[in-house]
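Student: The sequence isn't on hand, but the structure is:
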């Protein structure tokens, strides 16, 4: 047996799979019907107990081509029903074995619909999964849980290069998904990926045509050093800059805007977003728990994309600057290529600037 206990005292009883150890984290839910392997390996889920709302998980197994990072980054995966006999020509092993090999705890057999409704009604909360009924000490540990500087835990340790082409892009890794790099490289770009806290002058002196700000975990306002570094890049250059997810939020903070935590966040591959300029709605993949406050935007900021579910900001462009950003993941291909045009716009912006 295994038990999920929420900080409001609610207990869900199920079965463990994968690794068998206790896990503490922020309990969130993802509404995607597929993509559990990408979810497991997305660094933006660092420190979280992720609930999949689709009831059957593991039915197409796991392969070694789809991970978005070097290993799973979630604290635990929670599912209604685990499929132990996958059937897919690309499958190389079962989800349970993959999680056990990577020391990730899984919980199955609970009412994920009930759990999702509770999070939607009451908001994201902390939780702990234990193999036995939790002790008072464990509950106290869960209530004090906080992820400190999660970007530092998932960023690369040393710079590295990827791709070939005339366009040179500096990528600041805040916990990137590999498909961002693949998407840029497929557009003929040569990428140099830097750790999150890289000295901004190293980028300014690197002869780059543009800067990519990636996704990553946690509260964007926890990254004050990074925000100050971005201010230097923005103020001392005219380099085109494209931000995705956390990069979108950090760019806004560097420009003087403010952010706030959402009640339960946006996580899934089916979020409708309207491109205001194109007057068209696209289906997007998302994974974030914070949003930019519209009343805090500087005068130079123009809202380019809006979430059709709750009208939160999904994209910004800054007049007088060669900068734009989106809250969703254009590289995740839920459409499958609905918003790939954003990479085209970034490449065109760098070409024009060059």
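Tutor: Cool, got the structure. Just so it is clear, the structure is predicted and the values come from calculations on it, not from any experiment.
Student: okay, CA-based contacts and neighbour counts for the rest of this
Tutor: Noted.
Student: residues near residue 178, how many?
Tutor: Neighbour count of residue 178, defined by other C-alpha atoms under 10 Å: 17.
Student: ugh, typo on my part, it should be residue 276
Tutor: Residues near residue 276, counting by other C-alpha under 10 Å: 13.
Student: can you pull the contacts of it?
Tutor: 303, 304, 305, 306 (C-alpha atoms under 8 Å, 6 or more residues apart in numbering).
Student: Looking at those residues, state which has the most neighbours.
Tutor: residue 305 (27 neighbours).
Student: In helices only, show me the contacts of residue 276.
Tutor: When DSSP state H is applied, the contacts of residue 276 are split such that none fall in helices.
Student: for this structure, what spans make up the helices?
Tutor: Counting by DSSP H, the helices of the chain are 36-41, 95-101, 112-122, 136-143, 150-154, 178-186, 200-204, 224-236, 246-254, 341-353.
Student: Can you say which of these is packed in most?
Tutor: helix 246-254 (a mean of 26; mean count of other C-alpha atoms under 10 Å).
Student: returning to what we had before: what's the closest of the helices of the chain to residue 262?
Tutor: helix 112-122 (10.7 Å; C-alpha to C-alpha).
Student: Tell me which other helices or strands the closest one touches.
Tutor: Contacts defined by 3 or more C-alpha pairs under 8 Å, 6 or more residues apart in numbering; DSSP states H and E place helix 112-122 against strand 48-52, strand 259-275.
Student: another one to put next to it:
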């Protein structure tokens, strides 16, 4: 029987032990997320002063475009080279069946694969393109709808090349759906601003209120930036808010078929309260 430490070492994974996690949580809650360094020394001796200097010198995520680092490099059809829909015990991954499925082109800014599985589950055919794909690259695939994925980094930095493309895509009138970073990029594309949060949202138990009917969804979140609701233009309506801190968690446009959420409706891991968003998006492509 292999212990946890052995398993993590074999898979080259980092772990922390012997710290007061409650004290760390209280510090982050009061002072915001601090910079930190994870260091290893076979001898157990460390130059603490040098490590502190390294931590303090890190500039943070603001201004960092990390989407390019984790995006796919090539266009591919999801389900052609990978599994299609959701995985179920005893059945495995569902296939992408049917020839008349609406075609979604997903721009991959660092997407979780379960997003593509959920799009297939909702009835779509999915093609995936890199974060740096041009408007012409996307439209050459003849999409019925466009999806903007999640991803890491500062949305304003990624937006330098992504926002002009998204604006052109919005002008086509084709339905558009964004998640997490995709939500922030949609906000930037319509003229809103994003901001670095004092404390990011990390976890699979975040309550979000749907403003249309007051329904509360338990969601999975993992983001350190947020759309500033005060900067939303007249044609953008807030649709969801976080019940932890009241920050924006969703928006939709009133003059074009586009909407987005800050949280992760695809779960993996996390609650499955929000699959209806995939059904709403793919359903709009059939009209």
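Tutor: Good, I have the coordinates. The structure presented is a predicted model; accordingly, all values stated were derived computationally and were not measured.
Student: TM-score for this pair?
Tutor: TM-score of the superposed chains, computed with TM-score structural alignment, normalised by the length of structure 2, equals 0.85; 260 aligned residues with a C-alpha RMSD of 1.8 Å.
Student: Just give me the match in structure 1 for residue 249 of structure 2.
Tutor: In structure 1, residue 249 of structure 2 lines up with residue 314, judged by TM-score structural alignment.
Student: Check the burial of residue 235 of structure 2 by counting its neighbours.
Tutor: 11.
Student: ok, back up a step: separation between the match of residue 249 of structure 2 and residue 203 of structure 1?
Tutor: 27 Å (C-alpha to C-alpha, to the nearest Å).
Student: Repeat that for residue 163 of structure 1.
Tutor: If you go by C-alpha to C-alpha, the gap between residue 163 of structure 1 and residue 203 of structure 1 works out to 18 Å.
Student: Next: residue 280 of structure 1.
Tutor: 36 Å.
Student: Turn the helices and strands packed on helix 112-122 of structure 1 into CSV, columns for distance to residue 247 of structure 1 and mean neighbour count.
Tutor: Below are these laid out as CSV (distance: least, C-alpha to C-alpha, whole Å; neighbours: other C-alpha atoms under 10 Å):
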stretch, distance to residue 247 of structure 1, mean neighbour count
strand 48-52, 20, 25
strand 259-275, 13, 19
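Student: before we move on, back to that, any idea which of the helices of structure 1 gets closest to residue 299 of structure 1?
Tutor: Of all the helices of structure 1, helix 246-254 comes closest under C-alpha to C-alpha, at 12.0 Å.
Student: average distance between that closest one and structure 2?
Tutor: Aligned to structure 2 and superposed, helix 246-254 of structure 1 gives a mean residue distance of 0.4 Å (mean C-alpha distance after the TM-score superposition for structure 1).
Student: Where does that helix end up in structure 2?
Tutor: Taking TM-score structural alignment, helix 246-254 of structure 1 hits residues 181-189 over in structure 2.
Student: From the chain's centroid, how far away is the matching stretch?
Tutor: 11 Å (C-alpha atoms, centre = their mean, to the nearest Å).
Student: Surely the match of residue 249 of structure 2 touches residue 306?
Tutor: Yes - applying C-alpha atoms under 8 Å as the test, residue 314 of structure 1 and residue 306 come out as touching, 4.9 Å apart.
Student: Can you pull the residues that touch both of these two?
Tutor: In contact with both residue 314 of structure 1 and residue 306: residue 273, using C-alpha under 8 Å, 6+ apart.
Student: So residue 222 of structure 1 versus residue 124 of structure 1, what's the distance?
Tutor: 18 Å.
Student: Would you mind telling me which of those two has the busier surroundings?
Tutor: In this view residue 222 of structure 1 and residue 124 are compared by other C-alpha under 10 Å, and residue 124 has more residues nearby, 21 against 13.
Student: so who does the aligned partner of that one in structure 2 touch?
Tutor: Under the alignment defined by TM-score structural alignment, residue 124 of structure 1 is paired with residue 33 of structure 2. Residue 33 of structure 2 makes contact with 198, 199, 200 under the criterion C-alpha under 8 Å, 6+ apart.
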